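Chemist: quick one, fold the following:
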Amino acid sequence: MSRFQVKKVAVLGAGVMGAQIAAHLVNVRVPVVLFDLAAKEGPKNGIVTKAIDNLKKLKPAPLGVAEDAELIQAANYEEHLALLGECDLVIEAIAERMDWKLDLYRKIAPHVASHAILASNTSGLSITKLAEAVPESIRPRFCGIHFFNPPRYMTLVELIPTPTTEAQVLDELETFAISALGKGVVRAKDTPNFIANRIGIAGMLATLKEVENFGLTFDVVDDLTGKRLGRASSGTFRTADVVGLDTLAHVVKTLQDNLDEKRDPFYPNFATPPVLAKLLELGHLGQKTKAGFYKKAGRDVLRFDLQSGEYVSAGAKADEVYGRMLKKPAGERLKLLRNAEGPQGRFLWAILRDGFHYAAVHLADIAESARDVDLAMRWGFGMQQGPFELWQEAGWLQVAQWIQEDIAAGKALSKAPLPEWVFKGPVAEAGGVHTREGSWSASEQRFVPERRLPVHARQLFPERVLGAQAPRAEEAGTTISDEGDVRVWTLDGEVLIASIHSKMNAISPDVAEALAEAVALAEREYRGLVIWSSDDKFSVGADLQAMLPAFVVAGIDAVEGAEQALQDVMLRIRYANVPVVAAVRGLALGGGCELAVYSARRVAAMESYIGLVEVGVGLVPGAGGLTYIARRAAENAATSTGSDLLPFLTEGFTAAAMAKVGTSALESRKLGYLVEGDIVVPNKDELLYVALQQARAMADAGWRPPMKRSFRVAGRSGAATITGQLVNMRDGGFISAHDFHIASLIAHVVTGGDVDPGTLVTEEYLMALERKAFCSLVVHPKTQERIMGMLSTGKPLRN
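Modeler: Prediction:
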């Protein structure tokens, strides 16, 4: 891998994007200086400090933990330009005005370090034109870097070189963006709006055109173009509101200003849609102004109606017949939509056809290969499949014929024919643009392989396009066993991997038994064990549905036996004679959280959501979660000079009693579910690599499990203090009587039960209290109502 190190970054511009890019740099622990103009009144850093303060209020949260806002160093161009010399990467993110950007480059150029990379975060301005304002000495280290909003959550980063950008500079920046920032990188050609926005905004304009053609309303369209279509759940127009209609209009204007009908045969469709123009005229810019295509009125959601100029009731859904069509295999699905008689079906075929058509016509102009288009649309627009992937899956030549027939019949948005390569030559012979050998490059007229930098070796099972025939994690390596919904396998013959693959990766008695067997096998024949799953669910916890039949047949004794078996597995993992590493990605809830905290070490993806959530179904953590909270409190108190355990217990108790979930790995560390020795990995695709490395390193260091020891508990006086606070909450109407009952049971367990303060207890003792509390709730009518409510609706019931 490149030895280029980014020790510090400067972000120029404290607007929406600049401030959030700075926030994400702080999330991944890269020191950052955020610049803006000097304020005309008050402190000169006032513009930046206001932007930093605002980061704490934004939703979705740009910061992993709000307090980290203080880690962003504020600066202004008048006083602090010398700080640029300390930075290895300078990201310019000011407003999309070519003249403003060029003026800023002239101002900062003398201060940029001789080795530093200078990159412009622009959504569509010409990088080559921007480079002309940069001194000749900096041009080899200048390029475009386009983050998508919000930068913390959106995977895509587009890198755009100029003719003078050094190849090594792009490789170094791509390496940093992938491994340090956790991004998926696509290299784009320097064309208006690059790849994702060029395809995506053209698609949005086409959608608006087809909405008009078929007379549909925005709410129905969003229902059709969200999850049903394999796209972002917010659909088309809610997504536009989130992005900002002013931002959308700006990107549209970039297309209008930089293209014409000769360069883009779809250009006549790029006129600002009347509804967008009207909303902009009204100052309704979307979520930021609380009104756009939609607005909230109390609890009601309203949609804008162009004819009346008013907001009217929203919430209309698509005809369910099209919902059923969209569940069909790709080829059958597109055929049904194309032949549909209703406007909703014909609309869906039209927008899909328009997308295929536009992507094919412009592939040679905007991207190195079809793979870059598909990944850009997945990572930048939340699509499950890019346009070329869907087209290929549905039957390449058949779909191409349908598109060409629509073009000939005047139904398409442009008369431009599909390129010749669609019908003849290697693509037609291969049945699509993606093959094992590579993806089709229309500019080079060949299949080109993926770019492979050393950093990519850290991604053992990266996201790949359909048709690439990449190895799947579920089939990779050597399978040792695959029983009880747990595949036990190895990649290197040294470290064992256990992958849960039950529904939602829930932990049933069979899963627990299989994990115990994996530990035993690892102790006999391997150097370590990694618990890892290939999707965004480490585990959602205990399988309640698997528990119910045993309860019906054998009563509460069966439940108690299952809980003890699960607790025994947790202790088996904690005291294993090989290191057990939990590789956490996505959801680790309830029993999944317990599985993680009982492992020797946790390696967590940044976007991991960890917590004990059993209260939501009227239960208490029963597989050792409360025991963990009590033990950690005692261990933390042991490092203090004070003798009172309660302050160290409060946060853990509150997290369990309120079912708090860490909404990032950083917040999960704050809640105590991750500890200082645990590792946070920005890129989810590097998670397994890092976890395996950790297991090997721990084994090399002579791993020994912790010694079993007793620890102090707060006792009955601690429980009384907590219960007194709960009484106030109940009597004040903040929690229900059943919530009070559950929280009191949690307090009883974490304080050690009816014992004196400072009493030494064992994990087994506390786990027995957990089981008793858990089982007492299983038979409680209010808890049974909550369990059945969750199983039937998927939502917590408050009773």
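Chemist: hey, let's count contacts and neighbours off CA atoms from now on
Modeler: Noted.
Chemist: quick one, helices of the stretch 551-700 of the chain?
Modeler: Taking DSSP state H, counting those that start in this stretch to define them, one finds helices in the stretch 551-700 of the chain at 556-574, 591-597, 625-638, 646-657, 665-671, 687-700.
Chemist: who wins for proximity to residue 226 among those helices?
Modeler: Go through these one by one with C-alpha to C-alpha and the one that ends up closest to residue 226 is helix 665-671, at 28.0 Å.
Chemist: buried ones in that closest one?
Modeler: If you call a residue buried by 16 or more other C-alpha atoms under 10 Å, then helix 665-671 has these buried ones: 665-669, 671.
Chemist: that older thread, same list, the helices of the stretch 551-700 of the chain, but as JSON lines with distance to residue 347 please.
Modeler: Formatted as JSON lines, these follow (distance: least, C-alpha to C-alpha, whole Å):
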{"stretch": "helix 556-574", "distance to residue 347": "52"}
{"stretch": "helix 591-597", "distance to residue 347": "43"}
{"stretch": "helix 625-638", "distance to residue 347": "51"}
{"stretch": "helix 646-657", "distance to residue 347": "47"}
{"stretch": "helix 665-671", "distance to residue 347": "42"}
{"stretch": "helix 687-700", "distance to residue 347": "41"}
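Chemist: sequence B follows; please return its structure for comparison with A:
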Amino acid sequence: MSKLQIKRAAVLGAGVMGAQIAAHLANAGVPVLLYDLAAREGDPNGIVLKALAGLRKLEPAPLASPASLDWITPANYDQHLEQLGGCDLVIEAIAERLDWKTELYHRVAPHIGDQAILASNTSGLSVGVLAQALPEKLRSRFCGVHFFNPPRYMKLVELVAPPETRPDVLDDLESWLTSHLGKGVIRALDTPNFIANRVGVFSMLAAMHHTVRLGLGFDEVDALTGPLIGRPKSATYRTADVVGLDTLAHVIDTLRDGATDDPWHAFFEVPGWLQQLIDQGALGQKTRRGVYRKEGRDILVLDLKQGEYRASTGQVADEVASILKQKDPAARLRDLRASTHPQAQFLWSVLRDTFHYSAYHLAGIADNARDLDLAMRWGFGWSLGPLETWQAAGWQAVAQAIREDIDHKASMATVPLPDWAVESDRRGVHVPQGSYAPRDGRLVAPSSLPVYTRQVFPERVLGGQDVVSPGQDIFWENEGVRLWRLPDIDAGVAILSFKSKMHTIGDEVLEGVLHAVAQAERDSDALVLWHEAPFAVGANLKQVSEAVAAGEFERLEQTVARFQQASLALHYAQVPVVAAAQGMALGGGCEFLMHASARVLALESYVGLVEAGVGLIPAGGGSKAFAVRAARLAAQTETPAEVFPYLQPAFRNIAMAQVSKSAWLAIEAGFGQPSDTVVFHPDELLWTALRRARAMADVGHRVPAHPRDIPVAGRSGIANFDMLLVNMREGGMISPHDYRVAHAAAVALCGGDVDTGSRVDEAWLLAVERREFMALLRTPETQARIRHTLDTGKPLRN
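Modeler: Alright, predicted model coming up:
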């Protein structure tokens, strides 16, 4: 494992990217100096202070917690350059102007420490040219480190090195970025726009070209180029609006100026309609107008034929939709090419030209095919990279189709496919032994840096086998769960994984959890609850709805009691239980998380008790857990019986079905503990949880005592909550049934209709939450909410 320690960092430039890079460093607990020019008036740090204020308002939030802002210190170049000497990592993130960057390098270089790494967040300028502006002694510690926007959420970082950079600097920085910031690092060659932007921007230009050629609407293209073909919902033109039309134009200009010998160079131009929008100040999402414009609740889209905005109604033709629904990728591509429908011709043309472009440039922009495909997955959110997609559809057949289109001058460029791509025995570029590297005709295995040993199941490319999967010993399973272990890592720690869709919690999962805990107590040293995201989205509403329809309320109450029993089994197990969560942990999933001995959370964990959304309250021990927590917090004060103040945040979260937007916020909300572990790379989650469980087992697991004599807020607390709810109901802010649900939450949190300050036990609190849950479940309004959620995936306000 790399020994690189970043005790302090600096970011040069407080623009959109610089400020958000600083925010993500702060998320990781790294003290950051954020620099910009000294303001001409007022506080010299005014530019940076404005940027920091802006971080609080941005969505999606660059800060994993408002407290992260405390790690960032504003600075300016006139007053604080000497502080750079105490920084281990300095990231330059100013505008993409070579002259501005080199001028800044001349200014800061004398102040950078002898061991510090200097990196440029350039998105496409030559890192080798930038290096020439630095003193020779600093060039060996300089590289490009291209974050994708937004830096907190986008996985890709392209690491680009000039010839002088020391290999150990690159290895150390890659390891640190991977584990500490959660990034997928790709080593790109020093070519214009590197890998992801080179291919991704070309793909967008190809889509723009074929949009106009085939007379399609922008909304029509977005309907075609989103999830239907494994791309993000923002598709093509919505992505352009999100990125910023001016930013997109700048990247296109960089490609045009830097890749003059590219056979597709004629297409590296900002389309006239796009330039016209930019000239009008319609830059996309940041100006609320671009390709799309929102008016009230209506979404309008620019219509090139009419020269004005119209209602966005983009639809995929039935003929094309049926082609895309085929499971066989070879059939999909073959039928798209054969169809005469403009939408089918559009998709084939864009895919064909992207395949052609990727194959032609692979040797010049990437070390191997795997790097190109993962760069497109991580940087643009594609489910498969272009070469993976080609391989999945049958390499030889697709190659022949591309060659025929080139011969008939149907493709955007007439240069032939490279020789390696048309070899008669080629079946693709990814095989278990590695991915093809055309520069020297060899197969390249994944990186062997020690940091990747922390990824038990790393992301793989289609057709490849990045690592040998560790041996898996499944020793018990039912329809809902699997109990297994990894003998090569730790045979003494059992792993419990849910098998249900979206990891919902139904009868079979509850029985599985109870069995798994009992078996782990007999045969293992510890238990880890882990599976791929989402962690769990709550109870199996389909089972609940069917039982309600059948009038099986007695059985449903037994199921709720079983749910509580499973939560308690996790909490009071004779071995440590570590819950490892990534993504959504909602409702019952959140309750299981709360009851574990400890938690290992991926930074992007979205946790909440959301039962109010379907007209219910937490009854798998969640309400009880917050009542116990409030009593423990009150016990640390001079008035241990006054628990009401500590119930208020929990009530707000439950009544409003709030979901924490990061692991740190989940811990702050009480869904975890300050001692819990937060990991930034989700592929390290299982490895970290196994290590945490082993450590807890080795030091001796202490089973928590059942809480007794728990003071509760009782009638007074319920009345206080009701005062707020009545005002909201009378003001039309909540419906009568919203009031009823929130009142039930208040009753459960306050320990029921008892005197304030009464002392109860855990069983009492569980009985209260179970009773309130069942009362709500019998109401027509809650039953309607459950059915509506099942039918539409959206909450019903009734």
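Chemist: and among the helices of the stretch 551-700 of the first structure, the most buried is which?
Modeler: Mean neighbours per residue, mean count of other C-alpha atoms under 10 Å, is largest over these for helix 591-597, with a mean of 27.
Chemist: so which bit of the second structure is it matched to?
Modeler: Using TM-score structural alignment, helix 591-597 of the first structure lines up with residues 588-594 of the second structure.
Chemist: just how off-centre is the matching stretch within its chain?
Modeler: Using C-alpha atoms, centre = their mean, to the nearest Å, the mean C-alpha position of stretch 588-594 of the second structure is found 20 Å from that of the whole chain.
Chemist: mean shift of that stretch relative to the first structure?
Modeler: After superposition onto the first structure, the average distance of stretch 588-594 of the second structure to its aligned residues comes to 0.3 Å, using mean C-alpha distance after the TM-score superposition for the first structure.
Chemist: about what we covered before: quick one: closest of the helices of the stretch 551-700 of the first structure to residue 456 of the first structure.
Modeler: Each of the helices of the stretch 551-700 of the first structure was scored for nearness to residue 456 of the first structure using C-alpha to C-alpha, and the closest is helix 687-700 (10.8 Å).
Chemist: what does the closest one rub up against?
Modeler: 458-460, 495, 527-530, 532, 578-585, 603-605, 681 (C-alpha atoms under 8 Å, 6 or more residues apart in numbering).
Chemist: in the second structure, what range does that helix match?
Modeler: The alignment of helix 687-700 of the first structure onto the second structure (TM-score structural alignment) spans residues 685-698.
Chemist: returning to what we had before: now tabulate the buried residues of helix 665-671 of the first structure in CSV and tack on distance to residue 57 of the first structure.
Modeler: Written out in CSV, the entries for these read as follows (distance: C-alpha to C-alpha, whole Å):
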residue, distance to residue 57 of the first structure
665, 19
666, 17
667, 16
668, 19
669, 21
671, 20
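Chemist: looking at those, which is nearest residue 658 of the first structure?
Modeler: If you rank the buried residues of helix 665-671 of the first structure by distance to residue 658 of the first structure using C-alpha to C-alpha, residue 671 comes first, at 12.1 Å.
Chemist: distance of the aligned partner of the closest one in the second structure from residue 434 of the second structure?
Modeler: In the second structure, the residue equivalent to residue 671 of the first structure is residue 669, according to TM-score structural alignment. As for residue 669 of the second structure, its distance to residue 434 of the second structure is 45 Å (criterion: C-alpha to C-alpha, to the nearest Å).
Chemist: can you check residue 394 of the second structure too?
Modeler: To residue 434 of the second structure, residue 394 of the second structure is 18 Å away according to C-alpha to C-alpha.
Chemist: skipping adjacent residues, who's closest to the residue mapped onto residue 441 of the first structure from the second structure in space?
Modeler: Pairing criterion TM-score structural alignment: the partner of residue 441 of the first structure within the second structure is identified as residue 437. If you skip the residues right next to it in sequence, residue 437 of the second structure has residue 368 as its closest partner in space, 4.2 Å away by C-alpha to C-alpha, 6 or more residues apart in numbering.
Chemist: what's the answer for residue 380 of the first structure, then?
Modeler: In space, not counting the residues next to it along the chain, residue 380 of the first structure is nearest to residue 156; the distance is 5.1 Å by C-alpha to C-alpha, 6+ apart.
Chemist: who's in contact with the equivalent of that neighbour over in the second structure?
Modeler: Pairing criterion TM-score structural alignment: the partner of residue 156 of the first structure within the second structure is identified as residue 156. Contacts for residue 156 of the second structure were tallied using C-alpha under 8 Å, 6+ apart; they are 147-148, 183-186, 375, 378-379.
Chemist: which of the residues you listed does the first structure keep?
Modeler: Among the contacts of residue 156 of the second structure, the ones whose aligned partners also touch in the first structure (both residues aligned by TM-score structural alignment, their matches' C-alpha atoms under 8 Å) are 147-148, 183-186, 375, 378-379.
Chemist: could I get the residues you listed as JSON lines with distance to residue 416 of the second structure?
Modeler: Listed next are those as JSON lines, based on distance: C-alpha to C-alpha, whole Å:
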{"residue": "147", "distance to residue 416 of the second structure": "33"}
{"residue": "148", "distance to residue 416 of the second structure": "32"}
{"residue": "183", "distance to residue 416 of the second structure": "36"}
{"residue": "184", "distance to residue 416 of the second structure": "32"}
{"residue": "185", "distance to residue 416 of the second structure": "31"}
{"residue": "186", "distance to residue 416 of the second structure": "28"}
{"residue": "375", "distance to residue 416 of the second structure": "24"}
{"residue": "378", "distance to residue 416 of the second structure": "29"}
{"residue": "379", "distance to residue 416 of the second structure": "28"}
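Chemist: out of those residues, who's the most crowded?
Modeler: Across those, the neighbour count under other C-alpha atoms under 10 Å reaches its highest value at residue 375, namely 30 neighbours.
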